[in-house]
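Trainee: mind folding the following:
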Amino acid sequence: MSTTLGTTMDAQRSTLGKPVPPFTAHAISVSLPTWDDNVGYEEGAKRVVDTMVIGYPRFFIHLSIQKLATICEQKFGTHGERCLLCPTRKVAEACRAFMVDRSSSTGSAVPVRLVQFLICPEDDVETLSQCIELHIALFPGDAFPLAKQFWQHTGSCVSSRRAERCLAMLGESPGVDGAGIPSLAVSRPPTRVPNKHYSKKSFGKSPPRSPSSSHFRNGPFRSPEEVLKADEMLSADQSTYLEERYGRNLPLESAAACKRALRRRIAGVLVRDTPDDWSNAGGNKAEIGPSTRGVDDVTEDDVFLFPTGMSAIWHAHQLALAARPAAKSVCFGFPYTDTLKILEKWGPGCWFLGNGLDQDIDELEAILEKEAAADQSSPPALALFTEFPSNPLLRCADLPRLRALADKYDFLIVVDETIGNFVNVEVLPYADIVVSSLSKIFSGDANVMGGSLALNPRGRHYASLRAKITDVYEDVYFDEDAVYMERNSRDFRQRIHTIDDNALAVCSFLHSRSLATSPPPARAVVKRVYYPKYETPQHYERCRVPGGGYGGLFSVTFTSAAASRAFYDTLGCHKGPSLGTNFTLASPYVILAHYAELDWAAQFGVEQGLVRVSVGLEDREALLKDFGRALLAAEAALDSADA
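Mentor: Modelled structure (predicted):
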């Protein structure tokens, strides 16, 4: 890159708390450019928290949602009540049940009351066709942390686009404008949007595309400050006009077709999914064939959409509880944090086998045998949840062996394929349920959330799962989010192959400079590169499809804390939570996900100094130069510590 190290780092520091991607009102990541920024975020440091205008949606409630919640609290709340906004009554009732159950276990039950709020444009009150229904859970203000747990773990609450639409119909400005700036901070007073602007005719317009997405698709490697300078050349009005005029979104009245296209794409049944076919992917003209997911008879009717990936996981567990006899679940391997919380906080609990290695299967088999002997009237386990590969250690379980145990002891297998993705790996034949976060590589643009759940029609419990899913599932995926997700996902297969190749190049470079190389370099500061090619490769290869890669995610550990910090701080890519973005994104993952339980995470080999990297579409040589520069900084930090 043309900028010097000092200039680049100074410019990165100026992005603290701003959206990633830049100038994106519905970005799903936030810039935390230095190691100390991440620690400050976890500790609630004022210098960090006060700058944040956005964050990962399940952890940081979007400012538009906060603004709408404040309006609802003022309208319906009493005596300092706060609220959580839910899209349906079923979600609100689940929120109330969770809060009552968790509070009762430690004291008196929290009182939670539910209110329905129907918001309509002024010119649509009679037909109700464009009205939005909110279900509001109201509770004492000091119980908000408990409500936030439900929000975080289930991922089933309202999206920022839904909140923005509600605000507009109420004549309010959004909480964050198109440049990713809080609306209250805009120099001119916000314009009240008359309800008539949200008429049926206006809804048919294509929503603007996130202007930042084009900066990272097959273009040169661009630092955050270069992107900021480029975007500043367009005013917000000009950018919006260009995106509306030349965007590729289908109109909002096509949301149902967008959802069908998504389900078909995930089911792997679209015979052709090219630019010439995208407008028909959700319609009657689309050519449908046997699934490419490893189970021929999967159809779009076996795929269900959710507002987030975590919502898909939560619903998979709820479905298992509804369809099977009550029993503990199994969490196999070190998972993304909320998966374990779901299994612990709903239902009978779980066994946690956090290393996810072959010896853990031996331990699991012993547990199952003991439980089966103690009670022969029901299966010893409800379901086993595992990631393929896992986050952040990129390990893969022996799925054929786990499948054999599931068949022997009659429990379900739920596989989260988010990191591997079905272009690279074929896991459905071993699973009863496959879940995925569509917010990641399937979308890539990091401007919309989504999740999916797919049932295996050849699974032994398929009939009972299908019979019960109507009791558990409801389509709460907001139409506008579905439109964005459909647009973003059209080229995901092509993007994945480029990202696979980029990640392989970066990991090969770092691995060659690590202690794992024989003989290791004299000044090696890289301790280990966690990547499916190096971690449990025999299990990954068994499921890798012909031509599939190893995915875009890896983690790296260092020989000292100083080297970890220097490496992270020096990287010129974007830095923040999330993964699977079209641009390279780094994070000190353990600091962000497990800051309050660092010693616990370390038991399973998840080190405090681990840096997780999601590789993007940038120019490969530029990527390698940037990682080489960061590695030199890590080596210099080690030299300074030794001096």
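
Trainee: C-alpha from now on. contacts and neighbour counts both.
Mentor: OK.

Trainee: quick one: Val298 is in a strand?
Mentor: No. Read with DSSP: H, G, I helix; E, B strand; the rest coil, Val298 is coil and lies in no strand.

Trainee: that one is in contact with Ile266, isn't it?
Mentor: No. With contact defined as C-alpha atoms under 8 Å, Val298 does not count as touching Ile266 (9.9 Å).

Trainee: the two: which has the busier surroundings?
Mentor: Ile266 (28 against 25; other C-alpha atoms under 10 Å).

Trainee: can you pull the contacts of the nearest residue to the more buried one once chain neighbours are set aside?
Mentor: Of all residues not flanking Ile266 in the chain, Val303 sits nearest, at 7.3 Å (C-alpha to C-alpha, 6 or more residues apart in numbering). By C-alpha atoms under 8 Å, 6 or more residues apart in numbering, the residues touching Val303 are Arg263, Ile266, Ala267, Ser452, Leu453, Ala454, Leu455.

Trainee: second input sequence below; structure requested for side-by-side comparison:
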Amino acid sequence: MSVFTHIPLGQRIPASLHGVSASLPTMRDVIGYEEKDPEVTQHMTSGYPRFVVHPFAKKAGAHLLRTLGLAGNAIWLTSSIRAAEQLRIHLGEPAALLPTTAALTGVTFPEDATLSSRAKTFLQHSGMFLSSREAEDYLLRVGELTADQAQVEKGFDGYAPANVKGHVARFYQHASASDVFLATSGMNALAASFRVAADLQRPLGRTRWLQLGWLYLDTIAILQKFTDTPAEDYLYQSNVFDLAALKQLFIEQGSRIAGLITEVPTNPLIQTPDLAAIAALCREYGVLLIIDPTVASPLNIDVLPHADLVANSLTKYTAGEGDVILGAVVVNPQGSFAAEFRTRLPHALEPVYSRDIARLASQIGDAPALMAQINRTTPAVVEFLRTHPRIKELYWSLHPDSRENYLKIARSPDAIGSMISFVVDMPVAKFYDRLRLPKGPSFGMKNTLICPFIYLAHYDLVTSEDGRATLAASGLHPELLRLSIGSEPAEDIIATLAEALAD
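Mentor: Sure, this is the predicted structure:
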């Protein structure tokens, strides 16, 4: 019998007011969540912060509309006045900035579903939503929240930004704290890296951007939407292992390519390219290389010497409690544009909120021990799944296609990370609904966590014939499940999986 229990629909994972995940215990719930079925959404107390507006942010927005006399308007709160101005420009008329007398920043406009959708998508891609802790503090100040309704958290004794930067620099090993720049999320780190690199390359006639491998959906969105001329400047190579095709692309277009963005390993197929060969090509052709190592973590892999910039979600692994969203950009001090990056990044990244950085500082020191535990557990779970007759496809960092490339950058042969993706040879709903593991988006926390990743990230593709063809062309099965191993004992995780896979 599994020691895990089903978590009710919509309950936060972990059970914190600022938990970054939320339970979707059945496939019907997943589909209802994606289709905005009120029968499902009414139970969602929260969700991943870049996709679901936190209840505190909603309440703060409603309070501002009342006190500013803006009834009948929509409001979108942002992480800074700079973010609000970018959002206002993106939306155009009739969007307007909140008045300077308001204690928070954002934009308002007459209620309009299309504009609201555009606002949410822009903030999601750029990672510029208001922090839930900042919203909480605002509500406490204005009397909309009482002290017993707020989150009680472990404090941090010291200067939190320096603490976090110091830890991150040590995780990367080739950087100093002055090479580390904090962001409101991993996505804000990636978006800012892209903008700064694009600005540096544009005067050189380089405007094209290459996506190598199937990447996280908002990274794809940035490249598809925010290059100078997306129809011409967005390039995609799905096969991360095809160096010959990459070389040919650089021969044909290398003088026009500004940068290459990839994940190492990729999400969710956990594929690792020959990073040294790719970096050498980029240097030869003057192409900037931006790497996202979040899936495995810089605790496990050494990528900075190959990159110009590394954009990393600190929400994963370094915030193992799963209750804070933050990110970082790390500059390769040996990179050709290192000085320019250090100058420009502070003006491109969003300011982090003091309580968020303090919360991260209170737990980042636990990250190496958490990762060590995860690295001990993952191989046992992989071996169970690899030999189970109901597992049709299985991906992890040491998959035969990636093993050699991954071990070249692994900090040790045992540094394999938490991520396992697989496809079951049975109805996915039968397996998923029976499974007692925590089920929701995100990864890299003390809690083991599983989700039907393609349904959550690319529901539009799952639900159309053309979309499924697009997924298939990139080697993605629509019913792929993404499992992130946590700190629980391996035997408990395996027993839970076995229970759900049984006849």
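
Trainee: which other residues reach the biggest helix by length in the first structure?
Mentor: Determined from DSSP state H, the single longest helix within the first structure is helix 620-642. Helix 620-642 of the first structure is contacted by residues 1, 220-221, 502, 505-506, 509, 523-525, 560, 562-572 when judged by C-alpha under 8 Å, 6+ apart.

Trainee: any idea which of the contacts of Val303 of the first structure has the most stuff around it?
Mentor: Neighbour counts for the contacts of Val303 of the first structure peak at Ile266, which has 28 neighbours (criterion: other C-alpha under 10 Å).

Trainee: what lines up with it in the second structure?
Mentor: Ile266 of the first structure maps onto Val168 in the second structure, with residues paired by TM-score structural alignment.

Trainee: ok, now how distant is that match from Tyr317 of the second structure?
Mentor: 12 Å (C-alpha to C-alpha, to the nearest Å).

Trainee: and what of Tyr285 of the second structure?
Mentor: For Tyr285 of the second structure relative to Tyr317 of the second structure (C-alpha to C-alpha), the value is 34 Å.

Trainee: who's more crowded, these two?
Mentor: Between Tyr285 of the second structure and Tyr317, counting by other C-alpha under 10 Å, Tyr317 is the more crowded of the two (30 against 16).

Trainee: ok, the more buried one to Thr41 of the second structure distance?
Mentor: 28 Å.

Trainee: how about Ile7 of the second structure?
Mentor: 16 Å.

Trainee: list the contacts of the counterpart of Ala320 of the first structure in the second structure.
Mentor: Alignment of Ala320 of the first structure against the second structure is given by TM-score structural alignment, with Ala197 as its counterpart. Contacts for Ala197 of the second structure (C-alpha under 8 Å, 6+ apart) come out as Ala258, Gly259, Leu288, Phe341.

Trainee: nearest to Asp157 of the second structure among those?
Mentor: Comparing these against Asp157 of the second structure with C-alpha to C-alpha places Phe341 closest, at 30.8 Å.

Trainee: now do the contacts for the aligned partner of the closest one in the first structure.
Mentor: Here Phe341 of the second structure is matched to Leu465 in the first structure, going by TM-score structural alignment. If you count contacts by C-alpha under 8 Å, 6+ apart, Leu465 of the first structure has them with Leu319, Ala320, Ala323.

Trainee: make it 7 Å
Mentor: By C-alpha atoms under 7 Å, 6 or more residues apart in numbering, Leu465 of the first structure lies in contact with Leu319, Ala323.

Trainee: am I right that it is in a strand?
Mentor: No. Counting by three-state DSSP, Leu465 of the first structure falls outside a strand, being helix.

Trainee: ok but Asp10 of the first structure is inside a helix, no?
Mentor: Yes. Counting by three-state DSSP, one finds Asp10 of the first structure located in a helix.

Trainee: how close does it sit to Gly294 of the first structure?
Mentor: Applying C-alpha to C-alpha, the value for Asp10 of the first structure to Gly294 of the first structure is 49 Å.

Trainee: so between these two, which is more surrounded?
Mentor: Neighbours were counted for Asp10 of the first structure and for Gly294 using other C-alpha under 10 Å; Gly294 has more, 18 against 12.
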